[in-house]
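> Everything below, folded, please.
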Amino acid sequence: MPVQGKHHPLVLYLAAGAFFSYILYTRLNLYLTRQRIKRENGCQPCPHHFNKDPILGIDVLRFNIRNARNKTVLESNWNRFKRFGSWTFHSRIMTMPIIVTVEPENVKTILSLKFKDYSFGARTKAFTPLLGQGIFNSDGERWAKSRHLLRPNFVREQLADLDAFERHFKLMLKWIPRDGATVDLQELFFRLTIDTATEFLFNHSTNSLRMIGQEQTLNEDVIFSKAFTFAQADVLTRTRIGFLDRFRKNKEGKEAIRICHEYVDKWVDDAVRWREESDAERKIGGEKNEERYVFIHELAKQTNDKKRIRDELMNVLLAGRDTTASLLSNMFFELSKNPNIWAKLRAEVGELDGRTPSYEELRNLKYLKWCLNESLRLHPVVPGNGRFAIRDTVLPLGGGPKGTHPLFIPRGTLVTYSPYGMHRRTDYFGNDSLEYKPERWEHLRPGWEYLPFNGGPRICLGQQYALTEASYVTCRLVQEFQKVESRDVDGIWKESLTLTACSANGTLVSLTPA
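Down below sits the predicted model:
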């Protein structure tokens, strides 16, 4: 008589056999399916591998940490492509297979043609504590709703209002020495752009330019500015260390995020209250009209979900401050070393006869546009990006000895692309691709090989806002100063790589008044 509660060994053997048969079947089926995909698409393996450790890629991790410490991440990555003689290579960090590419057709496939084959992957988890589920940190339906919510707020009418730029520019101007002394324009640009961005978004500016020299003052705007800068740097730390982040106590990072959220929540509460008052007035036959456009009020008209409004504001603020400030800093680093280019800008802007430019006049300053384009080419403010394959898929290039065959991408692969490297390819931008040369844009009409604001469905909504502000500030500085000279000791641009890229040494210059 069998003992109650015990299974006969034959039953256990059958169960184990069934389990292993199932595993074997699924593995074999996956293998055959992938072989079929490779065969149908003519895929060949990527022959170039940047990792000697085939299991965990510890050597790659160490190499990246060393480059980050030496501020050579971008240059080292670019040199790797040149050493391999191919525009796509394979790597690995821990259990994550990685494909790195500077092929425009591959980037086009990732961001547009096979957009739905990719997601953000682990990046979302690193960004969520600060940014929540806003437009830059969401996929799928949530992202589509965010884009639908924000798109109306970046139409021409809002971008053409240059009065705020002028007010904050005049504040910045007070801190630029007129006696030829050295000034770090990069620090001023970052203050300027957070001041203009917060006014545009919240209808209240941090006014950090007014607070220079008063940073010890317990002012909520100053506290927020510092917390936002720290919280953003902490996002990058979480991204780099991945799953190890759970072992950090990180009290300072959590406190910075709390300060940022509480600051923004106050303006969200005011906006929702404004909407409720407007709705109440409308019901009794009145109408609450605003004197000017206010971004946060427009969001409140579309939703009363306070967290959602806050998430979208945090996302747009992150992009609105850093991209524009980095663009201006990188461009003036180059302009200060090229007096001939500055002279050409002065000649073009001189056609305004000293008056502040209108939106249409800014758009017609052709050489200024070339200077901005060239800065975004040589020093793209977002120099690298990536997507996580959520299903088996194929890239058009990267396979075979010369990288000219399609490349199979298994589900679970991180595919990264480097605008920094792509913008340096001599076959697209000439043998002088490492030079800052605005004149190349007279006849240059690039496609996917030039990617300053991403591309495809997720192309940056705020690119015209950023370009308008950068154009306006540059135009006004050209009007105010007849000469700009570099005071950078090294004379060579070195990367400061956070979520954007700017000069590690700042933008040290002297300016001579006009």
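> For the rest of this, base every contact and every neighbour count on C-alpha atoms.
Noted.
> what's the nearest residue to residue 479 if we skip its chain neighbours?
Nearest residue to residue 479 in three dimensions, chain neighbours excluded: residue 354, at 6.6 Å (Cα to Cα, 6 or more residues apart in numbering).
> let's see this one next to it:
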Amino acid sequence: MNAPSGTSHATAPGEERETPLFVSPLPQPPSRRYSSLGFVRASRRNGLHVWPHDAYERDWVEQRFFGRKRVLLNKPGMIHRVLVENHGNYGRTGTSIRLLRPLLGDGLLLSSGETWKHQRRTIAPALAPKMLPMLARHVAECTGEDVQALAARKGAPFHLLPAIQALALKIAARSMFSLETWEYGPAVRAELVRFFHHHGRARLLDMITPVSMPSFHDIGRARFRRRWSALLDRIIDARERVPDAHGPRDLFDLLRAARDPESGAAFDRAELRDQVATMIVAGHETTALAIFWSLYLLANVRDAQAAVAAEVRDADLSPARAGVMFDALPYTRAVVSEALRLFPPVWTISRQCIAADRVDGLSIAPGTLVLVSPWVLHRHRAHWANPDAFDPSRFLPGAPPPPRFTYLPFGSGPRVCVGAQFALAEATLVLARLIQAFDVELADSDPVRPTAAVTTSPDRAVPFRLKPRGP
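Below is the predicted model of the structure:
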């Protein structure tokens, strides 16, 4: 699986494919399966390193995990059973709840049962496709501002990911709050960095003790939760002091006005705070990584970057037109889709079986840890040709779509990411504007490998050069 990098070539619109395709450096799979303790240690170092070679070829992989069964599912019918057909029988694991609740509270990502249904019904209209032009306007405004700042660097090398994370956070904040100057950005980013560094990685006690039994590490998470909630309350207070407009300006207006279509209930203050946290965190960190990996791939594959540049050269990506341009950028969108395949920001989906089930002939006992890993699934030998290679033509109009449940960058089933369409549009529009403005290059030749703890990130700070394009 750890193939060497090939010649930088991808199939652009109207071209015949040439070989070899570009293959990014990858973490080496283990030569044998880990013990339970070895799995925990490997997960903390790099979650992409835990699955052996045969996991990328088999329908499922079973292992023991501290006396319980752990099973990785790769077969589409099995994934459909767990995430769609019988999803109510597979709840979030105690580990994921313990790690994420301090950050997201009881928002849409972590809620369950009737609470989740109420939140989903209430939020879905705010992120309906008809809202895309309003949200795309914020994307275009923020990206345009950052293009000016990046141009002032005049091609000097800099670490790109923090800049993209700051841009994505600004987009998320402005989409949520419409605040032209967002003074809280540095504080929000600092808290998120602190959380991911100190609290976001699962430790042994997090995995083996019930959520109802606080661990030593939960003390620090509780302190973080108090600081984080207070910061979110200050942000909401500031937004509520802004005079009302005649119509919705942002997601905050939409969420504040939203009513459950069945009960008529609105979000109370605590629920509103948790939804704001969920949308800011889930809406900016994963999108920033999708944009970063897209730029990394284009920096390595010059003809693919040239194809994007040709597509966006005369595109009107202004705030007034960005919302209608998304469908006019098929190659740029295909690059983002392929980056999401190769480097899915959410690298694993974990569930715990509640009642005994049978999944395509496999018996699943109560308490079994059931995993679907987009990282493995997107590189599975049975589902993809040249699975480790960068090839945007897989997602161009006219190409056969991936079989269902083999491509899950946003999850699947009732709990699929409610903002998936907006996230794809945002990443596409930002990438289009950046390539329209800059020729993107890597500033060194050191290998870049993905690593995963909470999300799929580069294993080092990667310097880039963004050189302004000529007329």
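> picking up where we left off before, hang on, isn't the residue nearest to residue 479 of the first structure packed against residue 477?
No: using Cα atoms under 8 Å, residue 354 of the first structure makes no contact with residue 477, being 11.3 Å away.
> Which one's more surrounded, the two?
The neighbour count for residue 354 of the first structure versus residue 477, taken as other Cα atoms under 10 Å, is higher for residue 477 (18 against 11).
> so what corresponds to residue 125 of the first structure in the second structure?
Under the alignment (TM-score structural alignment), residue 125 of the first structure pairs with residue 98 in the second structure.
> hang on, the earlier thing: could you check how far the residue nearest to residue 479 of the first structure is from residue 478 of the first structure?
For residue 354 of the first structure, the distance to residue 478 of the first structure equals 10 Å [Cα to Cα, to the nearest Å].
> so how far is residue 76 of the second structure from residue 58 of the second structure?
Shown here: residue 58 of the second structure relative to residue 76 of the second structure, a distance of 12 Å by Cα to Cα.
> next one: residue 157 of the second structure
Distance, residue 157 of the second structure to residue 76 of the second structure, using Cα to Cα: 43 Å.
> Could you do residue 445 of the second structure as well?
As defined by Cα to Cα, residue 445 of the second structure lies at a distance of 38 Å from residue 76 of the second structure.
> okay, these two: which has more neighbours?
Taking neighbours as other Cα under 10 Å, residue 445 of the second structure and residue 76 compare with residue 76 leading, 16 against 8.
> Work out for me the element the spatially most central residue of the second structure sits within.
For the second structure, residue 286 is the residue whose C-alpha lies nearest the centre (Cα atoms, centre = their mean; 3.0 Å). If you go by DSSP states H and E, residue 286 of the second structure is part of helix 269-300.
> Provide the aligned range in the first structure for that helix.
Alignment of helix 269-300 of the second structure against the first structure: residues 306-337, by TM-score structural alignment.
> What number of residues are in the vicinity of residue 473 of the first structure?
Neighbours of residue 473 of the first structure (other Cα under 10 Å): 19.
> In contact with the counterpart of it in the second structure, which residues?
In the second structure, residue 473 of the first structure lines up with residue 430, judged by TM-score structural alignment. For residue 430 of the second structure, the contact set (Cα atoms under 8 Å, 6 or more residues apart in numbering) comprises 139, 140, 143, 291.
> so of those, which ones are in helices?
Counting by DSSP state H, the part of the contacts of residue 430 of the second structure found in helices is 139, 140, 143, 291.
> If you drop the residues flanking it in sequence, what lies closest to the third one?
Nearest residue to residue 143 of the second structure in three dimensions, chain neighbours excluded: residue 430, at 6.3 Å (Cα to Cα, 6+ apart).
> chain center to the host helix or strand of the one you found: distance?
Per DSSP H and E: residue 430 of the second structure is located in helix 420-437. Here helix 420-437 of the second structure is found 14 Å from its chain centre; the criterion is Cα atoms, centre = their mean, to the nearest Å.
> Quick one: average offset of that helix versus the first structure, please.
Once fitted to the first structure, helix 420-437 of the second structure is off its aligned match by 1.1 Å on average (mean Cα distance after the TM-score superposition for the first structure).
> For residue 115 of the first structure, what is the corresponding residue in the second structure?
Residue 115 of the first structure maps onto residue 87 in the second structure, by TM-score structural alignment.
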